[in-house]
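Participant: structure for the following, please:
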Amino acid sequence: MNGSSGRTTVISRTVARIVVPIILVTAIALLFRGHNLPGGGFIGAVLAAAAFALVYIIFGLEFIQREVLAIKPDGSEQHRLVETYRWMASLGLAIAVGSSLAPLAFGAPFLTQGVLFLEHLPLYGELEVASAFAFDLGVFFAVVGGLLTIVAEVGNE
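Facilitator: Modelled structure (predicted):
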């Protein structure tokens, strides 16, 4: 069975193994381009949560605990999994709020974006680092944690 719930087919498990990495790469690409182009933390997080939900549906809770989160079985796995997701959502909220309030310390308005250009980098040339990425990253973690908490709670019912 290889960690699957036994209710899925070989085709669905194979498709999931192919599709989930593509969804996650797309989610990360949307996260990284969000401060300049359409995309960002929210839509990237929705895609990432969809990928994890697909893994949860196809392979089961035990696979996520054992292979993704490295949780050893001890009888309280569902509770520990939900606590991990809640912690992720809380961390994301803290990052988003912190990055929103940081400009106030420098006398700038709330949510002001700063940009740093790193030039003459080996193999890359120039890199633009925007402070809006920290906000997008916080939103990403908050949404992924929130959605996966919902999926885990509903899946437990």
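Participant: only C-alpha atoms for contact and neighbour calcs from this point on.
Facilitator: Fine.
Participant: what are the ranges of the strands in this protein?
Facilitator: Taking DSSP state E as the test, the strands found in the chain are 115-121, 125-130.
Participant: off-centre distance for stretch 68-77?
Facilitator: 20 Å (CA atoms, centre = their mean, to the nearest Å).
Participant: to check against the first, give me the structure of this:
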Amino acid sequence: MQTTVRVTVPIVLVLSIWLFLQGHNLPGGGFIGGVLTTTAFVLIYVAYDLDYLESEVLDREVDPGASVYGHRMVTAYRRALITGLVVVLGSGVAGIVVGDPFLTQTYVHLGGVPIYHDIELASALVFDLGVYLVVVGSILTVVSVVSAE
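Facilitator: You can find the predicted model right below:
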């Protein structure tokens, strides 16, 4: 299982980033990218445990006596959820600030970008980032708390 996870997780994470970046023009985006990122974390949790990311990947000391609600990874997931909500609301209010309706989206063409030449940058990408953070933060908080019980 651990060998499979070492091969599978990077592939899932790259696919989630690709779907996230394609989402402002095509189906996908923040929600499905967040679900796939969460899937990669769940695979790590199944193969190892909740403390593996903190102790081995982030090289932090784990407090064995702390409850799951005080666990630093769970706190980071909750912060991601709150940050995502702020980004989603901020992207919606940005339209109101310039005199457009709530959640109005716009785009800009950038020319002369190396390799890509011409890129269309949509403000929907900011909204998708907020959705991505909400999905990752909420699902991983639930999975971490439930798995610790």
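Participant: now for residue 60 of structure 2: which residues touch it?
Facilitator: Residues in contact with residue 60 of structure 2, defined by CA atoms under 8 Å, 6 or more residues apart in numbering, are residue 54.
Participant: so which residue of structure 2 lies furthest out from the middle?
Facilitator: Distance to the chain centre peaks in structure 2 at residue 99, reaching 29.9 Å (criterion: CA atoms, centre = their mean).
Participant: structure 1: which residue goes with that residue?
Facilitator: Aligning on TM-score structural alignment places residue 99 of structure 2 opposite residue 107 in structure 1.
Participant: can you tell me how far that match is from residue 101 of structure 1?
Facilitator: As for residue 107 of structure 1, its distance to residue 101 of structure 1 is 11 Å (criterion: CA to CA, to the nearest Å).
Participant: same thing with residue 84 of structure 1?
Facilitator: Note on residue 84 of structure 1: its distance to residue 101 of structure 1, by CA to CA, is 26 Å.
Participant: before we move on, what about residue 68 of structure 1?
Facilitator: 33 Å.
Participant: more neighbours, these two?
Facilitator: In this view residue 68 of structure 1 and residue 101 are compared by other CA atoms under 10 Å, and residue 101 has more residues nearby, 16 against 11.
Participant: quick one, what contacts the more buried one?
Facilitator: Applying CA under 8 Å, 6+ apart, we find residue 101 of structure 1 in contact with 110-111.
Participant: apply 10 Å and report the result again.
Facilitator: 95, 108-112 (CA atoms under 10 Å, 6 or more residues apart in numbering).
Participant: repeat that for residue 89 of structure 1.
Facilitator: Residue 89 of structure 1 makes contact with 83, 95, 138-149, according to CA under 10 Å, 6+ apart.
Participant: next one: residue 31 of structure 1
Facilitator: Residue 31 of structure 1 makes contact with 25, 38-45, 133, 136-137, 139-140 under the criterion CA under 10 Å, 6+ apart.
Participant: do that again at 8 Å, thanks
Facilitator: 39-41, 43-45, 136-137, 140.
Participant: and it, how far is that from residue 85 of structure 1?
Facilitator: In this structure, residue 31 of structure 1 and residue 85 of structure 1 are separated by 19 Å, where distance is defined by CA to CA.
Participant: now which residue in structure 1 aligns to residue 134 of structure 2?
Facilitator: Matched by TM-score structural alignment, residue 134 of structure 2 corresponds to residue 142 in structure 1.
Participant: cool, and residue 42 of structure 2?
Facilitator: Under the alignment defined by TM-score structural alignment, residue 42 of structure 2 corresponds to residue 53 in structure 1.
Participant: wait, what's in contact with its match?
Facilitator: Counting by CA under 8 Å, 6+ apart, residue 53 of structure 1 makes contact with 148, 151.
Participant: one more time with 10 Å
Facilitator: When contacts are counted by CA under 10 Å, 6+ apart, residue 53 of structure 1 is found next to 20, 47, 59-61, 64, 147-148, 151-152, 155.
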